[in-house]
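Chemist: structural data only, the sequence is not supplied:
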């Protein structure tokens, strides 16, 4: 991952090229006030007041040029309004003329991201945006690094990101932060987390299933649990996916990547909480040891699940992990999972559904999502569909036949394992961008991470800026 620290620096009057920002309302007046050489350059470059458009403004000397860029609203910058400039401007030092970048610092940083693990390309030198708000630099850097960590983990091919590597990522976080790491494998996993063991039983040697836990913070502080689905590759099991459906299944551990990133943000900001991170890490493979459609699975909670579809495995491993998290009676439980294709059909790739059993928590998350430009859409935990989970031979099925309300019934299945009275939110994320936007390249990406982090800061205090 690129070192983002040099990309932002306090403004101490260093020489820098100016970036002028205009919008559709201010464009004409701003152009009229420019010297002839600027007006000529703007005309020659055919600059119009449309988003992300920009032009170079020549100075009196060859190296004294500046930049003008069009944004949606000069009085309310978005996180992404400078990202296109960060991707296209040559290396150098830049300063926004007459204003602070504020939230736009994030897009400037994230535009520097490259996944170059398997490329021989020369590294791209970061550009530096000067800011007069030194106290805001470190919090924004933390969020940008957390986002890039999600991108790196999700973009890494499954051959290089199995359960052991996911465990290693958690171990690295524990080592650098002083958190306590616990990993459950083998016979102990089979006895204590039977669905995690069953889903991962078909994996090859070296890719065995495990449950990874991390604990951090003062035991006197409110306890929060963060759970992340860690299916490092999903073949679909015996209900095998098509080749097209399997193509992106390296990203099926995106929930775990989000959980790790959010845990890092909590620890680095020293949020006054007792953190419990839980990641069930498996590969849903095919072999003689694979679980079968029609099998009845035992759960940590004691319920029995009739497995109607081996490609609905994520909710199975999450059920055992959520049960474990609830045993410690947290004040708050968040889970992240690339759980259902139905969520993508309903809301598309950029708008994650939020399921929540607590209205004040849901309201806080939606407010945080709007404030962070990190969208969420609340979906119903519709009790009327709970009967779709009935089984003829067990307590519950994992996936109703027919596929209707697939995201809702998956959330209702998970709710069966949440202890009543614990505030719980479930994010059914995609963790992938099929098309690039400024600051957001095609590939793995963080979704709902900033919203969740803002909610936690608001709920529990800590660093005011994150």
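Modeler: Received the coordinates, thanks. Here the structure is a predicted model, which is why all the values come from computation and not from measurement.

Chemist: alpha carbons only for contacts and neighbour counts from here, please
Modeler: Will do.

Chemist: residue 406 is in contact with residue 315, correct?
Modeler: No - proximity of residue 315 to residue 406 does not meet the contact threshold set by CA atoms under 8 Å, at 11.8 Å.

Chemist: list of residues touching whichever helix or strand residue 256 is part of?
Modeler: Per DSSP states H and E, residue 256 falls inside helix 254-268. Contacts made with helix 254-268 from outside it, assessed by CA atoms under 8 Å, 6 or more residues apart in numbering, are listed as 142-143, 146-147, 149-150, 153-154, 170, 173, 177, 216-217, 226-230, 275, 277, 279, 335-338, 429-431, 446, 449, 452-453.

Chemist: wait, what's in contact with residue 37?
Modeler: In this structure, residue 37 makes contact with 57-58, judged by CA under 8 Å, 6+ apart.

Chemist: returning to what we had before: the more surrounded of residue 315 and residue 406?
Modeler: Shown here are residue 315 and residue 406; by other CA atoms under 10 Å, residue 315 has more neighbours (23 against 20).

Chemist: Three-state assignment for the more buried one, please.
Modeler: Of the three states, residue 315 takes helix under DSSP: H, G, I helix; E, B strand; the rest coil.

Chemist: and if you look at residue 451?
Modeler: Of the three states, residue 451 takes helix under three-state DSSP.

Chemist: out of the contacts of helix 254-268, list just those in strands.
Modeler: Per DSSP state E, strands hold the following members of the contacts of helix 254-268: 216, 226-228, 230, 275, 277, 279, 335-337.

Chemist: make JSON lines from these and add distance to residue 186 and neighbour count to it.
Modeler: What follows is those, written out as JSON lines (distance: CA to CA, whole Å; neighbours: other CA atoms under 10 Å):
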{"residue": "216", "distance to residue 186": "25", "neighbour count": "21"}
{"residue": "226", "distance to residue 186": "23", "neighbour count": "27"}
{"residue": "227", "distance to residue 186": "21", "neighbour count": "28"}
{"residue": "228", "distance to residue 186": "20", "neighbour count": "29"}
{"residue": "230", "distance to residue 186": "17", "neighbour count": "34"}
{"residue": "275", "distance to residue 186": "25", "neighbour count": "24"}
{"residue": "277", "distance to residue 186": "20", "neighbour count": "26"}
{"residue": "279", "distance to residue 186": "16", "neighbour count": "32"}
{"residue": "335", "distance to residue 186": "24", "neighbour count": "25"}
{"residue": "336", "distance to residue 186": "25", "neighbour count": "29"}
{"residue": "337", "distance to residue 186": "24", "neighbour count": "27"}
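
Chemist: also this one, for the comparison:
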């Protein structure tokens, strides 16, 4: 990645921009031997060997850095890391302006710059103003400035929505955010609220959200040329999930403001599609509720109607996400889209199986799934495919309704949820379901604890490959 540039400590700074040199571990010895003795000694003093996320600052005569050597770890041709290398840098550098001295291919340069922008994000809506940092990057040579700004804007939108607590991110507030995006790009939109959901044959959405102080709703956005391939996005928008009458333990509610992460991801993806003017006819369907407790809350054992006509016995009110999605997926499926994608913070079982960093992918189309997995790997925005195993389908049987919303077994919870949703998709040419976490629970370089808009970049890259010729 990096040639063995000879560098010197004490060199007079001739420009205010500080060069960033990216260095792999297996390039370190060649680099070290090419340096003058003070630099070699400086690297040894700091035990620098180009490990990932390690930075070596070379000081100038006034104590200010004249260069930064950035360790990027071991080379792995199967894994593109430019995005996360860029994201992790700003926190490790002093204030100043920087430029990338290492030559990267155009795509990697764009990823690096987009990652740098991602790493600059801070959610400070509720904090008093603190010291402001200024760590700036000149756009690397070959990088696509429009694409960098597009990805930055989308990730910030999703993170702001997910990070905002439920007292300020109600179904009404989330719907308003979606409408603002639609208006910005001249998209047609409508919002169906409260009892109008029953009139519009969306009874499951209404049932889940009717006990909340803020009425449930569904946002329906359409954009693009009707003659183009139809791409429809559906996102789970549970703005807070108490678990309903099957109430969650207190500790399990602490992160439930993020249960609308699927809707935030779908909206951020929609914004990138519209901003890039991808040649598709886009539709975005976002059901938005709070799963609350009151005298009119839906109950365990209730049988709910759905837009599909299937009846659902409620085995557990804490499996509410699939209930609002089943109506939204049916609505989406009715116009036979070329591609139907739903994103949802749906099951804890997916996190048990794959952990918080690896969203679960389900699809009824092998070609689409494989193409998406390749795009995800190339974008360092990973997914892992799990099967829609038909052998578990009878776990959803009910003695009094067409289907139960949960299994009586404690096994295969994420797969069971996918199988439930599959019953409401019959006309789409290809369907992709993503069970994601939407949260970063540990402090990492460029990735503070908080919202994580998983799969936005992967899905955007996948759609470009699929529809841009």
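Modeler: Great, that's in hand. Everything numeric here is computed off the predicted structure, so don't read it as measured data.

Chemist: ok, back up a step: from the ones in strands among the contacts of helix 254-268 of structure 1, which is closest to residue 118 of structure 1?
Modeler: Closest to residue 118 of structure 1 out of these is residue 230 (22.8 Å), distances taken as CA to CA.

Chemist: so the closest one sits against residue 280, correct?
Modeler: Yes - shown here, residue 230 of structure 1 and residue 280 form a contact pair, counting by CA under 8 Å, at 5.5 Å.

Chemist: mind listing what's buried in the longest helix seen in structure 2?
Modeler: Among the elements of type helix in structure 2, defined by DSSP state H, the one spanning the most residues is helix 145-163. Neighbour counts over helix 145-163 of structure 2 (16 or more other CA atoms under 10 Å) mark 147-148, 150-163 as buried.

Chemist: same question for stretch 161-180 of structure 2.
Modeler: Within stretch 161-180 of structure 2, judged by 16+ other CA under 10 Å, the buried ones are 161-166, 169-175, 177-179.

Chemist: same check, this time on stretch 341-355 of structure 1
Modeler: So for stretch 341-355 of structure 1, counting by 16+ other CA under 10 Å, buried means 341-344, 349-355.

Chemist: now it: which residue numbers in structure 2?
Modeler: Aligned by TM-score structural alignment, stretch 341-355 of structure 1 corresponds to residues 348-362 of structure 2.

Chemist: just the closest of the buried residues of helix 145-163 of structure 2 to residue 109 of structure 2, please.
Modeler: Of all the buried residues of helix 145-163 of structure 2, the one with the least separation from residue 109 of structure 2 (CA to CA) is residue 148, at 9.8 Å.

Chemist: quick one: what's aligned to residue 316 of structure 2 in structure 1?
Modeler: Aligned partner of residue 316 of structure 2 by TM-score structural alignment: residue 309.

Chemist: how near is that match to residue 49 of structure 1?
Modeler: Here residue 309 of structure 1 is placed at a distance of 52 Å from residue 49 of structure 1 (CA to CA, to the nearest Å).

Chemist: same drill for those two, tell me which one is more crowded.
Modeler: Between residue 309 of structure 1 and residue 49, counted using other CA under 10 Å, the more crowded position is residue 309 (22 against 18).

Chemist: chain neighbours aside, what residue packs nearest to that one?
Modeler: What sits nearest to residue 309 of structure 1 in space, not counting adjacent residues and going by CA to CA, 6 or more residues apart in numbering, is residue 293, at 5.5 Å.

Chemist: alignment lookup: the one you found to structure 2.
Modeler: Under the alignment defined by TM-score structural alignment, residue 293 of structure 1 is paired with residue 300 of structure 2.

Chemist: was I right about that match contacting residue 318?
Modeler: No - counting by CA under 8 Å, residue 300 of structure 2 does not reach residue 318; the two are 9.4 Å apart.

Chemist: the two - which one has more neighbours?
Modeler: Comparing residue 300 of structure 2 with residue 318 by neighbour count (other CA under 10 Å), the higher total belongs to residue 318, at 22 against 15.

Chemist: what sits closest to that one if chain neighbours are left out?
Modeler: In space, not counting the residues next to it along the chain, residue 318 of structure 2 is nearest to residue 243; the distance is 4.1 Å by CA to CA, 6+ apart.

Chemist: residue in structure 1 paired with that neighbour?
Modeler: When the two structures are superposed using TM-score structural alignment, residue 243 of structure 2 falls opposite residue 236 in structure 1.

Chemist: make sure that match is indeed in a helix.
Modeler: No - counting by three-state DSSP, residue 236 of structure 1 is not part of a helix but coil.

Chemist: quick one: it from residue 276 of structure 1, how far?
Modeler: Counting by CA to CA - residue 236 of structure 1 and residue 276 of structure 1 are separated by 29 Å.

Chemist: show me what residue 277 of structure 2 lines up with in structure 1.
Modeler: Taking TM-score structural alignment as the alignment basis, one finds that residue 277 of structure 2 is matched in structure 1 by residue 270.

Chemist: if I pick the residue nearest to that match when sequence neighbours are not counted, what's in contact with it?
Modeler: What sits nearest to residue 270 of structure 1 in space, not counting adjacent residues and going by CA to CA, 6+ apart, is residue 462, at 6.8 Å. By CA under 8 Å, 6+ apart, residue 462 of structure 1 lies in contact with 269-272.

Chemist: is residue 129 of structure 1 in a helix, a strand, or coil?
Modeler: Reducing the assignment at residue 129 of structure 1 to three states with three-state DSSP gives strand.

Chemist: wait, isn't it in contact with residue 17?
Modeler: No - here residue 129 of structure 1 does not reach residue 17: they are 9.7 Å apart, not a contact under CA under 8 Å.

Chemist: give me the common contacts of the two.
Modeler: Shared contacts of residue 129 of structure 1 and residue 17, defined by CA under 8 Å, 6+ apart, comprise 93-95.

Chemist: and the match of residue 316 of structure 2, how far is that from residue 128 of structure 1?
Modeler: The spacing between residue 309 of structure 1 and residue 128 of structure 1, counted by CA to CA, is 51 Å.

Chemist: next one: residue 98 of structure 1
Modeler: Taking CA to CA as the measure, residue 98 of structure 1 and residue 128 of structure 1 are separated by 17 Å.

Chemist: looking at these two, which one has more neighbours?
Modeler: Relative neighbour count places residue 128 above the other of residue 98 of structure 1 and residue 128, with 21 against 10, counting by other CA under 10 Å.

Chemist: quick check: closest non-adjacent residue to the equivalent of that one over in structure 2.
Modeler: Aligned against structure 2 by TM-score structural alignment, residue 128 of structure 1 finds its counterpart in residue 136. Among residues not flanking residue 136 of structure 2 along the chain, residue 97 sits closest, at 4.7 Å (CA to CA, 6+ apart).

Chemist: likewise residue 49 of structure 1?
Modeler: Counting by CA to CA, 6+ apart, residue 49 of structure 1 lies nearest to residue 24, which is 5.0 Å off, once chain neighbours are set aside.
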